[in-house]
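> Dropping the sequence and predicted coords here.
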Amino acid sequence: MLLALALAYGVSPLAIDMYLSAFPRMARDLHASATGVQLTLTAFMTGLAVGQLVIGPLSDRWGRRRPLLAGTAVSVLAGLLCAAAPSAGLLVAARFVHGVSGAAGIVIARAVVGDRARGVGAARAYGLLMMTAGVAPVVAPLIGGALVGAVGWRGIFLVLAGLAALTFLGVLFLVPETLPHDRRYGGGLATILRRTGTLLTDRPFLGYAFAFVFGFGTLFSYLAASPFVYQNVFGLSIGTYAVILAANAIGFTATSALNRRIVRRLGARLLLRVGLVIMSVCSTTLCLLAGTGLLVRDVAVPLVFVTVSSLGLIAANATALAVARAPQAAGSASAIVGALQFGLAATVSPLVGLGGENTAVPMAVAMAASTVVAGTAVLVLAGSE
């Protein structure tokens, strides 16, 4: 079941970045501007955020299995529509539907874990999901770059549709209903809004949610700016940059695996704080060196590696602690966390780009600022729990 949930959780992050290298070819084929093609990414990210806010609370009312099956089925159709889109406008619309439907896999996978596990067990299960989510945005451009030459950008969307179909089968045969009828709630929109509002006033929930969201904000800041920093500022080749991307993905994966092994002994709260301390020290050092002009490649690369790797101690534990605050509304809790995560992701990329393409300062500042917010949130909002 966990493997099926991990696939459901990882398909949408793959769909964010897998087709980025095909943007120029898409613009030519669709007779569109670069901005028009970039809107397809914005539409998908918006769909992911909106979809989680809608599907998560609805799964608290209707159960997990039916919305997850419906979402993955629509995701297959949306991928096929993207592959067949004759214009940029229709592709933007299809990508929005792609995002909304793909949100089901992310938000409900977290909710299912929240239904079935608490404490250490939940942290271990979330660790597997976070390994998928952390690696996907790093490896997706590499996979897409290999595919675009062989099957074109339309073929990439066909591959994504195939992955969604595989997800549907995995859910159909391996994921049972995990929310009993006696734990579901009735009522309409007013009930959903009331339960969501209750979560937004829960200080520990917000503290752990912000730790998760802004921990990933550090990763998004790195991903958005690192191509320019490593290639333009440090003069690395595309091949070397790809190796560094892969190394950071391996670091995150290894730390997530380590977290799953030791969380039973040390506890989620302690490991979350250890991860935040490591991330804070490394990202702040990176920021200070960049701001003073002393940042060099041989220092920046290991600092970024440790920063990204420390997210493996933050993501799963913060998620487990946040969802545990809402045992009767795991879908709504998951929705808030996920919507904030992808809302921040959609904001970070353009903000990091405002500082220019020939300096490491914007990346370092964004990474350090995200870490400070994550650590402060836990200290101030969840420190007394």
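Looks like it arrived, so ask away. All values derive from a computational prediction rather than experimental measurement. Residues are numbered from 1 along each chain as shown.
> use CA for all of it now, contacts and neighbours both
OK.
> Following the chain past the longest helix along the chain, name the next helix or strand.
Determined from DSSP state H, the single longest helix within the chain is helix 119-174. Per DSSP states H and E, the first helix or strand lying C-terminal to helix 119-174 is helix 189-200.
> buried ones in that following helix?
I192, R195, T196, L199 (16 or more other CA atoms under 10 Å).
> what about the second one, distance to Q341?
Summarising the geometry, the distance separating R195 from Q341, computed by CA to CA, to the nearest Å, is 20 Å.
> Ok, the first one next?
Applying CA to CA, one obtains 20 Å for the distance of I192 from Q341.
> Spatially, and excluding backbone neighbours, which residue is closest to L245.
V138 (6.2 Å; CA to CA, 6 or more residues apart in numbering).
> Look up how far F252 lies from that neighbour.
10 Å.
> How about S370?
Distance from S370 to F252, counting by CA to CA: 17 Å.
> what are the ranges of the helices in the stretch 201-350 of the chain?
Under the criterion DSSP state H, counting those that start in this stretch, the stretch 201-350 of the chain carries helices at the ranges 203-228, 238-266, 268-291, 297-324, 330-353.
> Let's have these in a markdown table, adding distance to A366.
Converted to a markdown table, the helices of the stretch 201-350 of the chain look like this (distance: least, CA to CA, whole Å):
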| stretch | distance to A366 |
| --- | --- |
| helix 203-228 | 6 |
| helix 238-266 | 18 |
| helix 268-291 | 9 |
| helix 297-324 | 13 |
| helix 330-353 | 7 |
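> G79: which of those helices is closest?
Proximity to G79 (CA to CA) singles out helix 330-353 among the helices of the stretch 201-350 of the chain, at 19.7 Å.
> other SSEs contacting that closest one?
Judged by 3 or more CA pairs under 8 Å, 6 or more residues apart in numbering; DSSP states H and E, helix 330-353 is in contact with helix 34-62, helix 88-116, helix 189-200, helix 203-228, helix 297-324, helix 361-381.
> now it against helix 203-228, angle please.
Put simply, helix 330-353 runs at 40 degrees to helix 203-228, going by axes from the mean of the first three to the mean of the last three CA atoms, to 10 degrees.
> another one to put next to it:
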Amino acid sequence: MTFSQFISLFRARRVLCYILASGFSFAGMFSFLSAGPFVYIELHGIPFDQFGLYFGFNIIFLIVMTSINGRYVRRFGALNMLRFGLTVQFLMGIFLILVVALNLHFYFLVVGVAMYVGGIAMITSNAMAVILEDYPHMAGTVSSLAGTIRFGVGALVGTAIAMLPAKTEWPMVSSMAFCVICAMSFLLLARRYK
């Protein structure tokens, strides 16, 4: 792993688009991790000792999406599975906005968040697979750059959410929607760079 490899990856706009798509998708989860306990416990009155049960729905959907990905990635390819995962997450971002805007039952929020988070299992792995198709000789460099950007964007988003005065679900769901819109935009932008 050399500095010149990092430079070449930063110059590869398509690669950078996939890394940023994955990074913003991941950052949406950080919005939930930062604001979710407040939303679930303080706003919706979930007992503190039951929060783990609700959080467990996210894990269930991560497992489901990982299983779906494992079953279909060979048939449809990593890029199509990446698109599918981001589409699911994008639809859930819109759904969460509607849940809050229409003041729907709390369980809709829980399911929407879980499906949003579940999409990450499909997005991050397939983004890496797509990048490594072009750069198999730089797997370590690609992985370290993608991980750094993913956690960096997530940390920035999580910090921003934590600093906002939270009195409603809006900071959490709007941040999640914003992140997936950014992720989808980078995925679409990647098409321009072959």
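All right, it came through fine. These figures come from a predicted structure and were not determined experimentally.
> Mind telling me what G158 of the second structure corresponds to in the first structure?
Counting by TM-score structural alignment, G158 of the second structure lines up with S349 in the first structure.
> Same question for F24 of the second structure.
Applying TM-score structural alignment, one finds that F24 of the second structure aligns to F214 in the first structure.
> same thing with F76 of the second structure?
By TM-score structural alignment, F76 of the second structure lines up with L266.
> Serialize the helices and strands packed on helix 330-353 of the first structure to JSON lines and add fields for distance to T284 of the first structure.
Shown next, in JSON lines, are those (distance: least, CA to CA, whole Å):
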{"stretch": "helix 34-62", "distance to T284 of the first structure": "28"}
{"stretch": "helix 88-116", "distance to T284 of the first structure": "31"}
{"stretch": "helix 189-200", "distance to T284 of the first structure": "29"}
{"stretch": "helix 203-228", "distance to T284 of the first structure": "12"}
{"stretch": "helix 297-324", "distance to T284 of the first structure": "10"}
{"stretch": "helix 361-381", "distance to T284 of the first structure": "5"}
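> Buried deepest among the ones you listed, which one?
Highest mean neighbour count among these (mean count of other CA atoms under 10 Å): helix 88-116, with a mean of 26.
> In the second structure, what stretch matches that one?
Helix 88-116 of the first structure lines up with nothing in the second structure when matched by TM-score structural alignment.
> Output the contacting helices and strands for that helix.
helix 2-17, helix 34-62, helix 65-84, helix 119-174, helix 297-324, helix 330-353.
> how far off helix 330-353 does that helix point, in degrees?
Using the same axes, to 10 degrees: helix 88-116 of the first structure against helix 330-353 is 130 degrees.
> follow-up on the earlier one: contacting residues for the match of G158 of the second structure?
If a contact means CA atoms under 8 Å, 6 or more residues apart in numbering, then S349 of the first structure has F220, S221, A224, A225 as its contacts.
> could you measure the second one against V299 of the first structure, distance?
Distance, S221 of the first structure to V299 of the first structure, using CA to CA: 18 Å.
> give me every residue that touches the counterpart of A368 of the first structure in the second structure.
Matched by TM-score structural alignment, A368 of the first structure corresponds to A177 in the second structure. Applying CA under 8 Å, 6+ apart, we find A177 of the second structure in contact with G28, F90, G93, I94, L96, I97.
> Who's the closest spatial neighbour of the fourth one, skipping the chain neighbours?
I take that to be I94 of the second structure. Nearest residue to I94 of the second structure, sequence neighbours excluded (CA to CA, 6+ apart): A177, at 6.5 Å.
> center of the second structure - which residue?
Central residue of the second structure (CA atoms, centre = their mean): S25, 2.5 Å from the mean position.
> Hmm, it is touching A121, no?
No. S25 of the second structure sits out of contact with A121 when judged by CA atoms under 8 Å, with a separation of 10.1 Å.
> returning to what we had before: and of the contacts of S349 of the first structure, the nearest to W153 of the first structure?
Using CA to CA, A224 is the member of those that lies nearest W153 of the first structure, at 21.1 Å.
> got a list of what that closest one touches?
Contacts for A224 of the first structure (CA under 8 Å, 6+ apart) come out as V348, S349, V352, G353.
> rerun at 6 Å
S349 (CA atoms under 6 Å, 6 or more residues apart in numbering).
> Now do the same for it: its match in the second structure.
Under TM-score structural alignment, A224 of the first structure pairs with S34 in the second structure.
> Y18 of the second structure and R75 of the second structure: what is the separation?
In this view, Y18 of the second structure and R75 of the second structure are 21 Å apart by CA to CA.
> measure the nearest residue to C287 of the first structure once chain neighbours are set aside to P302 of the first structure for me?
With sequence-adjacent residues excluded and distances taken as CA to CA, 6+ apart, C287 of the first structure is closest to A364, at 4.6 Å. Separation of A364 of the first structure from P302 of the first structure (CA to CA) stands at 13 Å.
> Kindly report the same for G275 of the first structure.
16 Å.
> same deal with A34 of the first structure?
Here A34 of the first structure is placed at a distance of 34 Å from P302 of the first structure (CA to CA).
> Then I336 of the first structure?
Distance of I336 of the first structure to P302 of the first structure, computed by CA to CA: 33 Å.
> Contacts only, for V117 of the second structure.
M29.
> That one pairs with which position in the first structure?
Residue mapping for V117 of the second structure onto the first structure gives V308, with TM-score structural alignment as the criterion.
> tally of neighbours for G10 of the first structure?
Residues near G10 of the first structure, counting by other CA atoms under 10 Å, number 25.
> Then S143 of the second structure?
Neighbours of S143 of the second structure (other CA under 10 Å): 15.
> nearest residue to it other than its sequence neighbours?
Distances taken as CA to CA, 6+ apart put M128 closest to S143 of the second structure, at 7.4 Å, once the chain neighbours are dropped.
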